[in-house]
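Asks: What follows is a predicted structure for the sequence shown.
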Amino acid sequence: MVAMEELRQRASQLSSSVTTEESCTKLAEYVLALSSKAKPADDPRPTLLAIAACLRYLDRLEAHDDDLSVATELATWIAKLIAPINTSAQPNQEGSLPGYGGTQEDDPYDAVTKRILPLLEPGLTALTLLANHFPNDLPDLLKDDTLITLISLSDLSALSESWSTPTTVDLASKLLTSALASLPNPNPTDIIGHYLTSYLRPLFTASRPSTVTPAGRPTAFPADELDRPQGLPDDSRLTKPWKYVDLRAIPVLSFAGLKAPQGDTINWPLYVPPLLTLLDDALTRVRVKGLQITNEFLRKLPAEKPRETGLASVFEDAIFPTMGYLPSLTPEEESLLLLEPAFDALLTLAEQLAASERQDPQTPSSSQKDTGRILLDKLLRHGVFTAYAHCPEKPRIVALLMRKMSKIVSSLGIRAVKHLKDMVPMLKVVMTDPFAYASVDTLVEAIGALEVVVMNCWPRLLLQDGGEGWFAEVLGAVAVAWLSGIDYLGEAEEAAGKEKGKDEVERKQREVERVRVALNRVLRSLQGIARDGGEDGVDQGLDLVVVELRETGLFKSLVPAGAQGDDHLPVV
């Protein structure tokens, strides 16, 4: 809002000097002449503030016939000034940026953000005032490149670009909506196709992966490993102008994915090359956005397209390497940023494959059957289990893995029983860790995952290892998790007499209450399984454990139904 305050001050100073003898043409000519004399190091913010202040009084200026053409020139100049384009770094003789591309040091994103952030509010304000003065001439006033800049600044994709602020997003979004609605052909499909073809395709041509053709279709004869380029990839402003020069490309691609029509009308070949390029990039910022846009794109595709066109295997091969971005080779923060959208994109792909098989169960070959389930199995084995084995000491990553495992098991249903031998021991280790309460969020996620496992795999919990299956393991994990909570509270109560002791006890009580509620749900599920499963020995054993836990005072609602004279399961 600092910019708006400056704008109001300048407007009040300029209002008395703007006379009817002056015109919009003279104003624009003066400003453009001033800008041509400015040095690169000069701050253009005062000029933008002055332009916006003058434009607030356009109704007091004398109209000329060529006002629209000059206003268009002025709007184009403003849009170029506030566009997220890297104009500072100069290429060397080979056309590369200094240093090896693909590193954080070479990424111009922060420098571009720092340059345009103070210019956005006055610049967008000036563009809005111009648009308000020429409401019937927006297609002529706001040229194609100006609309591309507005798309990148509107943040409609919710990618939260670092140059976005609530004020600038609101200004850009409103102006973009009006501009797109005024086009001769406002059909979203045609608008998106235009930008994908004329703007994005040239930017991504040089960095297109070999797994797809220039038309965006999977390659019929993929290159052999020995035929592929060896060594470090060519990562420069010549091969990746969308990354090092024109930073509007990714927001525009996200806009295209978000606004793409659902179903058969989506022109999917235009999306595939740029998406695969983003997924193959080494920079975390780029790869994360590629995963997010890919997830949205896969949701928009008709369910049968990934299987029929071969895109399923192409995207699977492109996304799965991200599962290996784990500590300590990858910083924990970056791992969390990458794993979340990577899991989401693969889950969406598995949902599409499963939906396709439901729609067309008569698949042409056995190799195409159960592809959704096979992908979910792979996601558990090579996603959740492998990542946990690699970094079990990272509680936030473990919490994410537990949360994603819940979704995978829910999708697999009873078919997840084959993974019990891996899931139950892993969950037991997390829940019985002596330091589990150091990260209550992780513990709660693990208990939630255990509940999903119990609800989906309950037949095998009773029908293995002498009739008990994994029932004893699950029950033991629940009991130890709660007993650890009692010790956790006891430590806090011992320190209650010290400074801030009461606050510490209350905080730990709230944490343990979260765990108690989650454990209650698991025990309630186990109780229902034991009773409905007809295993008297298991049912009696569970009742004995519940009675023991009741003495702690926190599982009173789980007293066996017979002791209360009620056949219904207790309510937490």
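Replies: Nice, thanks for sending it over.

Asks: CA only for contacts and neighbour counts going forward, please
Replies: Will do.

Asks: Which elements pack onto the helix ranked longest in the chain?
Replies: Determined from DSSP state H, the single longest helix within the chain is helix 501-532. Under the contact criterion of 3 or more CA pairs under 8 Å, 6 or more residues apart in numbering; DSSP states H and E, helix 501-532 touches helix 440-462, helix 471-494, helix 536-550.

Asks: this is the other structure I want to compare:
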Amino acid sequence: MEEFQSVARECLGRGDAHIPDSRLDNVVVPRELDHLWDTISAHEDKDNATVSEDLFLAREFLRLRNSNELSEPDVAAANHIYAWASRHALPSAVYAESMEEPNEEKNALMHEDKLRSLLAISVIAALDSLFPVYKATDVPNIILALASFTSEADPWTTAESHTASIAILERFRTSPRTPEASFWAVLETILKDRIRPLFTRTRNPAITAAGRKDMHPIPLPRFDTSILDPESKPWRSSDIYATTVFAWVLRQYQALDINILESHFPLLVPPILALIDDETNPNKADGCTLLTHLLQPIQQAKSDILKRTNLSSVFIDAIKPCLLSLPTITPEPDSIRLLSTAYPTLFLLLKTSYLPKDKHTYTTELTKVLRENLIPSFHHISTLTPSSGTQSTLSSFPHPKLSTLLLNKIHDSLFDLAVHTTKYLQEIIPLIYSTLSNPFGTAYPPLLLAGVAVTRAVIMNAHPRIWRWRGEILGAVAACWLSVADEEAAERGKGYEKEDLIKLKMQLKGVVYLLRMVLENPDEQIAKDDEVIEAKEGFAKEVEELVGADEALRELLLGEVDGKDGMYFGA
């Protein structure tokens, strides 16, 4: 064993992936796992280097062992090795968030830690083929270690550790020898014993210990000093794998497992709220993503768990502050990352909580999001440009990507509001006009495409009242068309931008087509109104006047449009 150990140490030092066959000619690999464990346990895990040497030794021992038979001492040794490897697979606090820039020393420590974790996972994988995980004594800790490497975005995860962990976890779940009850029991143990203790140190007065809404919460102090204590958030400062493990657990629930999910619900709520309420935007975004994973099976199973626990309002109140993370306080890339997660999560939460039974409350809550968050946020980041000492009506759009994101979310909310969109035309139409009429909009075509999509949504969902706003819509579309024409005449932009402009022109024509269809085919209830009749009969004349004023608008207003071609309508 000493000779084998010496060869293993030498090969690891050289950076070999395995012990070369040429070095095995004169080395005898023992069969007994208890001999391996005796060698490993004698070192008492002194440091990373020693642990990595022992892990490499164990991995090569298991790889080269030529017998699948295990004696009773071998089984005991296998359980010891599982526990030992699982402990050393977990990433250390060296990856924790820090205000300091990474330096050579930290990079070296991270490299050592990553190597140790990778070797530990490879030991578990090698042992699994000999003595399957489900037979082990301490299955929850093995699964915990493997689940720590299920996200390729984590700095401690390599392609090898990710692939090996996913494969073992999948075998464990799908193996006919692993009863389903045992699988869920393991997950419950992980949630109770390893995840909950890490997140419950972050106090949340909105929920009870049973994971329900606290009807009589005791508010936290105005300035909660606990947020400055790293010990209050060990999932950020020490046990940095906790969020990844928790995310993996959440992804295991399917609609068919709704009874199990509901029994685990009190264990799932506190970590999600702790992440959403965190002061850092990346953790807020992660919390929203995890809430989405929780809501999907609940919605698919049509469970009323949110109503029974009164937690819908708690989650809504937790998400809405995320929507205020806007420039200039929040950098645009950070804001985009958070809002692109927070808004879809909030929409899914509202649907899961209120549809299909309580559509009135759903419409009310969605309207609040539109009027209190989406529209004000859009105007906030689309600052007005001062001109000659006066306030101009021209929006400057200094954050075009974020403005595009908000327009896309407004578009989605309008289709969910359907005909209720008519109540808010006085707020939405000016927003459309400022977007499409901006002379610099062609510098970022996706913003204009998003504005056209909102225009389509307005026409399709608020068609009974759209005749009142036909002038503003035509004015916005015409201004956008002329800007595109100027851009094409100047022959600026790259290839993909030119493609966007061609797409934009088609969709602008599609808007005019839809507007004409709505005006010429009014609803029966309003078809006899004098103003509606006037709009219907006078639209063609209004279009002719616009073309007469600027011949460049002829193709837009009078060009042919194939109503069956989805390219004209954003399809």
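Replies: Ah, there it is. Since we're looking at a predicted model, the values are computed, not measured.

Asks: Give me the TM-score for this pair.
Replies: The TM-score (TM-score structural alignment, normalised by the length of the second structure) is 0.81; 518 aligned residues with a CA RMSD of 3.5 Å.

Asks: Okay, angle between the longest helix of the first structure and helix 440-462 too, please.
Replies: 10 degrees (axes from the mean of the first three to the mean of the last three CA atoms, to 10 degrees).

Asks: Pull the contacting residues for Phe134 of the first structure.
Replies: When contacts are counted by CA atoms under 8 Å, 6 or more residues apart in numbering, Phe134 of the first structure touches 68, 141.

Asks: Which residue in the second structure aligns with it?
Replies: Per TM-score structural alignment, the equivalent position to Phe134 of the first structure in the second structure is Phe131.

Asks: do Pro214 of the first structure as well
Replies: Residue pairing (TM-score structural alignment): Pro214 of the first structure is matched to Ala209 of the second structure.

Asks: any idea how far Thr309 of the second structure is from its match?
Replies: As defined by CA to CA, to the nearest Å, Ala209 of the second structure lies at a distance of 12 Å from Thr309 of the second structure.

Asks: Have a look at those two and say which one is more surrounded.
Replies: Thr309 (16 against 13; other CA atoms under 10 Å).

Asks: is it true that that one touches Lys213?
Replies: Yes: judged on CA atoms under 8 Å, Thr309 of the second structure makes contact with Lys213 at a distance of 6.2 Å.

Asks: Residue in the first structure paired with Leu290 of the second structure?
Replies: When the first structure is aligned by TM-score structural alignment, the residue opposite Leu290 of the second structure is Ile293.

Asks: Assign a three-state SS to that match, would you?
Replies: helix (DSSP: H, G, I helix; E, B strand; the rest coil).

Asks: what about the closest residue to it other than its chain neighbours, helix or strand, and which?
Replies: In space, and not counting its chain neighbours, Ile293 of the first structure is closest to Ser254: 5.6 Å by CA to CA, 6 or more residues apart in numbering. Element membership of Ser254 of the first structure, judged by DSSP states H and E, is helix 249-259.

Asks: In the second structure, what stretch matches that helix?
Replies: The aligned range for helix 249-259 of the first structure is 242-252, by TM-score structural alignment.

Asks: what's the matching stretch in contact with?
Replies: By CA under 8 Å, 6+ apart, the surrounding residues in contact with stretch 242-252 of the second structure are 144, 147-151, 187, 191, 195, 198, 235, 290, 293-294.

Asks: try 6 Å this time
Replies: 147-148, 235 (CA atoms under 6 Å, 6 or more residues apart in numbering).

Asks: cool, and stretch 147-162 of the first structure?
Replies: Outside of stretch 147-162 of the first structure, the residues within contact range by CA under 6 Å, 6+ apart are 83, 169, 172-173, 248, 251-252, 254-255.

Asks: ditto for stretch 171-190 of the first structure
Replies: 138-139, 150, 154.

Asks: want to throw these into JSON lines with secondary structure and neighbour count?
Replies: Output for the contacts of stretch 171-190 of the first structure, formatted as JSON lines (DSSP: H, G, I helix; E, B strand; the rest coil; neighbours: other CA atoms under 10 Å):
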{"residue": "Leu138", "secondary structure": "helix", "neighbour count": "22"}
{"residue": "Pro139", "secondary structure": "helix", "neighbour count": "18"}
{"residue": "Leu150", "secondary structure": "helix", "neighbour count": "27"}
{"residue": "Ser154", "secondary structure": "helix", "neighbour count": "28"}
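
Asks: His419 of the first structure: which of the residues you listed is nearest?
Replies: Among the contacts of stretch 171-190 of the first structure, Ser154 lies closest to His419 of the first structure (CA to CA), at 44.9 Å.
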